[in-house]
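Asks: Predicted model and sequence follow; I will ask about them next.
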Amino acid sequence: MNERIGFCGLDCEKCDAYIATVNDDQALREKTAKLWAELNKAPILPEHINCEGCRTDGVKTVFCDSMCGIRKCALEKGVATCGDCPELETCSTVGTIIEQNPSVMENLKG
């Protein structure tokens, strides 16, 4: 499985934080920080927008590193992704992601 597929099945390579990091794109960091701050009603600054993917070594956003319940659960269970978890079909933790992004199931099962 592609290591840039997140624990939840989202494709990290399509994430603006990942794109800004690998391209060292300050304008994209600023745009993403502004959008994420508005969406999350939280103080997110451009310097917070650095991530190399949630399943790889390297820098991660604060959310991905320490606040994401999906990542925390997968690490505790020792699964490569939620696709390896026997509770995937009934899991409420990843269920919202799946509902909003049905394509993640392809990533998790692929």
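Replies: Cool, the structure landed. Residues are numbered from 1 along each chain as shown.
Asks: For the rest of this, base every contact and every neighbour count on C-alpha atoms.
Replies: Will do.
Asks: I'd like the next helix or strand past the lengthiest helix in the chain.
Replies: The longest helix of the chain (DSSP state H) is helix 26-40. Using DSSP states H and E, the helix or strand that directly follows helix 26-40 along the chain is helix 62.
Asks: Which elements pack onto that following helix?
Replies: Contacting helix 62 under the criterion 3 or more C-alpha pairs under 8 Å, 6 or more residues apart in numbering; DSSP states H and E is no other helix or strand.
Asks: Got another one to weigh against that:
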Amino acid sequence: MNEMIAFCGLDCEKCAAYIATANNDDSLRVKTAQEWSEMYNAPINPEDINCDGCRGDGAKLIYCEKYCEIRKCAIKKNLITCGKCKEMDSCQKVGAIIEHNSEAMKNLKAMFMAYTQT
């Protein structure tokens, strides 16, 4: 199973914060902080760009660690990903991710299949 698939199905290995952390790339941290600050209309500093992945141990982006309702829900339900949740098809939270990122649904289905075969 791919440990870098987030609870919502996004691939953490494709996230700029994860890439910057994995490669200790300060220039990518600066670039990402600038882009995300503009995108989210919120102050984000380069030192905030540290993440070892949604489901793994280690650093998390503050949003992911403290505010992500999908992550909170999956942890509360003791799920590997939302793909194992009986309510996934009707869940508006994960539905919003899937609606804007078709790869997330593919990842959730793959994780579900991998989990059921072990």
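Replies: Perfect, thanks for sending it. Everything quoted here is computed from the prediction, not taken from an experiment.
Asks: what's the TM-score for these two chains?
Replies: For this chain pair, the superposition-based TM-score is 0.98 by TM-score structural alignment, normalised by the length of structure 1; 110 aligned residues with a C-alpha RMSD of 0.6 Å.
Asks: Just give me the match in structure 1 for residue 21 of structure 2.
Replies: The alignment partner of residue 21 of structure 2 in structure 1, by TM-score structural alignment, is residue 21.
Asks: neighbouring contacts of the helix or strand containing that match?
Replies: Assigned by DSSP H and E, residue 21 of structure 1 belongs to helix 16-23. Applying C-alpha atoms under 8 Å, 6 or more residues apart in numbering, the contact partners of helix 16-23 of structure 1 are 12-13, 25-26, 28-29, 32, 49-53, 61.
Asks: Mind putting those into CSV with distance to residue 3 of structure 1 and neighbour count?
Replies: Output for these, formatted as CSV (distance: C-alpha to C-alpha, whole Å; neighbours: other C-alpha atoms under 10 Å):
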residue, distance to residue 3 of structure 1, neighbour count
12, 9, 21
13, 10, 16
25, 22, 13
26, 25, 14
28, 23, 18
29, 22, 23
32, 23, 21
49, 20, 25
50, 17, 21
51, 13, 24
52, 10, 21
53, 8, 25
61, 17, 18
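Asks: Next, format these as JSON lines and append distance to residue 82 of structure 1.
Replies: Below are the contacts of helix 16-23 of structure 1 laid out as JSON lines (distance: C-alpha to C-alpha, whole Å):
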{"residue": "12", "distance to residue 82 of structure 1": "15"}
{"residue": "13", "distance to residue 82 of structure 1": "18"}
{"residue": "25", "distance to residue 82 of structure 1": "30"}
{"residue": "26", "distance to residue 82 of structure 1": "32"}
{"residue": "28", "distance to residue 82 of structure 1": "29"}
{"residue": "29", "distance to residue 82 of structure 1": "28"}
{"residue": "32", "distance to residue 82 of structure 1": "26"}
{"residue": "49", "distance to residue 82 of structure 1": "24"}
{"residue": "50", "distance to residue 82 of structure 1": "23"}
{"residue": "51", "distance to residue 82 of structure 1": "20"}
{"residue": "52", "distance to residue 82 of structure 1": "19"}
{"residue": "53", "distance to residue 82 of structure 1": "15"}
{"residue": "61", "distance to residue 82 of structure 1": "20"}
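Asks: now, among these, which is nearest to residue 68 of structure 1?
Replies: Checking those against residue 68 of structure 1 with C-alpha to C-alpha, the nearest one is residue 61 at 10.1 Å.
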